[in-house]
Every structure is written in C-alpha cells, then in structure tokens.
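*Asks:* Here is a sequence together with a model predicted from it:
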Amino acid sequence: MYQAQNARNAYVENAVATASPARLLVMLCDRLVLDVQRGLDAQRAGQVQESHNQLIHAQEILVHLRGTLDVEAWDGGPGLASLYDWLHAQLVQANLKKDPAITEGCLSLVTDLADTWRAAALQAAATS
C-alpha cells in the first residue's frame, strides 16, 4: 500500500515540477472541478465531514488562483478576479449551509472555467 502511494506521490510531484505554467493552471482547475464534484457527491450522501474537506480544498485552490492572478495583465483580469472571489464566497456558503444546490451551481461554473483554460492552453501551445 505504502509503495503504491509513494509511487503515486512521486509521479504527481514530477508532473507538477515539469509542467508549464499553462499546464499547471489546467491541472489546478481540473482539481478544482474534482473537489467540487466530490463535495457535491458527499453532500448528497450526507457525508458532512467529507463534503467539508473537499469544499475547503476547493476554496484553497480558488484563493491560490486569485492570489496568483495578475489583474493588470489583460482586460479580462478584473472580471476573472471577481469570478474567483464570487466562487470562493459561494463555496463557503455551500459548506456552511450544507446546500447541494449552491455546490451544484459552483460545479457548473468551475467546469466551464476548467474547459476554457484547457482550450486556451491548447491554443497557446498550438501557436508556440
């Protein structure tokens, strides 16, 4: 068991260490989607602690995304910052209220966000 976990951890660490900034962003967004989906699934199953853990991790990812966003870099920067802030606040409410409807709304948005960043990364790679 420990060997498999150690191998997985080594693989993930290597993937992160060697990823381009665009790939790191996509990886974070994919994990954000996974966390919100797991949080929603746990809410629906009545697994309060698991839901809490997943939604807290999703909030941490949003804080990181917001903190590393250079809002001056492009015209859409302030709008994206507002979206990150709003999603964070919604996930806090979903967690506090144990409300799957709020979490489901967030899931839809973070899925679209991840898809958009993935498409942008692919387009940037194609033009490089």
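*Replies:* Perfect, thanks for sending it.

*Asks:* use CA for all of it now, contacts and neighbours both
*Replies:* Fine.

*Asks:* now the helices: where do they sit in this structure?
*Replies:* 2-18, 21-44, 48-68, 77-97, 100-127 (DSSP state H).

*Asks:* Quickly compare those helices and say which is most buried.
*Replies:* Ranked by mean neighbour count under mean count of other C-alpha atoms under 10 Å, the helices of the chain are led by helix 21-44, which reaches a mean of 20.

*Asks:* before we go on, here's another structure to hold up against the first:
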Amino acid sequence: MYAGNAYQTYKSNSINYASKEQLLLMLVDGAVKFAKVARQAMLDNDIKKAHENIIKTQNIFNELMISLDVSKSGKWGQSLMSVYDFIVRRLVDANMKKDVKIMDEVIPLIEDVRDTWEGAYKASKIQK
C-alpha cells in the first residue's frame, strides 16, 4: 500500500513540477504507449480496450493541435499541424475498422513526433 501511494505521489509531483517541454514529452510518450496498447488489443480481439486506447491517443493529438499556434510557428507549425491531422484521421480509420495495418502505419509516425520533440527538448537544454 505504501509503495503505491509513494509512486502516486512521485507521479503527481513529476507532473505538477514539470516544464512545458517535459509535459509535452510526457504527452507524446503517452500517445506512443496508448497506440501500441490499442494495436495489441486489436490483435487480442479486445475491441473495447482498442477503442479506449485509440481515443486516448486521438485526445493527445487533438490537444497538441489545439495548443499549436500556427500563426507564430510559420511553415514548420503548418507542417506539424498537417502531421497531427493525418495521425488523427488515420486513428479514426483504424478505430472504425479495427485495422492493425493502419496502426502499423501510424505508430511509427507517432514515434517520429515523439523523437522530434525529444530532440528539440535536448537541444534546448544544451543551449541554456
């Protein structure tokens, strides 16, 4: 019981005291995790679990889209918005069809988004 409470406290503190950049990385890490769980659930014919985890992944990308200020980020932001939008549309397709092949297509894109943000975060830490 104590270990569970300690972990929850640690997890809560890590979120409460994380920088914006760290929170972004946590979100995209979560998107990778949820997408992979959804893919495995499809293979296991666990439709409910697949649906729930695809929705979690979609929600993360919807939030990323809402928070992306394209007017300030120029072409780079527009390109990123297009990637986010494509991922969300493919997740919708995968969820409607319960198609593992679509998840196989979209998971590497989600991982690329995570890797891009992770690289940007590391580069920003070096510059400081």
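*Replies:* Arrived safely. These figures come from a predicted structure and were not determined experimentally.

*Asks:* How close are the two chains, by TM-score?
*Replies:* TM-score for the superposed pair, counting by TM-score structural alignment, normalised by the length of structure 1: 0.92. Supporting figures: 127 aligned residues with a C-alpha RMSD of 1.3 Å.

*Asks:* which ones are touching residue 29 of structure 2?
*Replies:* residue 114 (C-alpha atoms under 8 Å, 6 or more residues apart in numbering).

*Asks:* whoops, I mixed them up, residue 26 of structure 1
*Replies:* By C-alpha under 8 Å, 6+ apart, the contact set of residue 26 of structure 1 is 114, 117, 118, 121.

*Asks:* which of these are also in contact in structure 2?
*Replies:* Of the contacts of residue 26 of structure 1, the ones still in contact in structure 2 (both residues aligned by TM-score structural alignment, their matches' C-alpha atoms under 8 Å) are 114, 117, 118.

*Asks:* Name the nearest of those residues relative to residue 47 of structure 1.
*Replies:* Of all these, residue 114 has the smallest distance to residue 47 of structure 1: 25.8 Å, by C-alpha to C-alpha.

*Asks:* Thought residue 35 was touching residue 57 of structure 1, still the case?
*Replies:* Yes. With contact defined as C-alpha atoms under 8 Å, residue 57 of structure 1 counts as touching residue 35 (6.8 Å).

*Asks:* Contact partners for the residue nearest to residue 106 of structure 2 when sequence neighbours are not counted?
*Replies:* Spatially, and ignoring its direct neighbours in sequence, residue 106 of structure 2 is nearest to residue 87 (6.3 Å; C-alpha to C-alpha, 6 or more residues apart in numbering). Contacts for residue 87 of structure 2 (C-alpha under 8 Å, 6+ apart) come out as 61, 106, 109, 110.

*Asks:* Return the member of those residues nearest to residue 77 of structure 2.
*Replies:* Nearest to residue 77 of structure 2 among those, with distances taken as C-alpha to C-alpha, is residue 61, at 14.0 Å.

*Asks:* Would you mind finding the match for the closest one in structure 1?
*Replies:* Correspondence of residue 61 of structure 2 to structure 1, assessed by TM-score structural alignment: residue 62.

*Asks:* quick one: the most centrally placed residue in structure 2 from residue 71 of structure 2, how far?
*Replies:* Residue closest to the average C-alpha location in structure 2 (C-alpha atoms, centre = their mean): residue 31, at 2.5 Å. Going from residue 31 of structure 2 to residue 71 of structure 2 by C-alpha to C-alpha, to the nearest Å gives 25 Å.

*Asks:* I figured residue 47 of structure 2 hits residue 37, correct?
*Replies:* No. With contacts counted by C-alpha under 8 Å, residue 47 of structure 2 stays clear of residue 37, the gap being 11.5 Å.

*Asks:* Might one say that residue 43 of structure 2 is in contact with residue 101?
*Replies:* No. If you go by C-alpha under 8 Å, residue 43 of structure 2 and residue 101 don't touch, sitting 10.7 Å apart.
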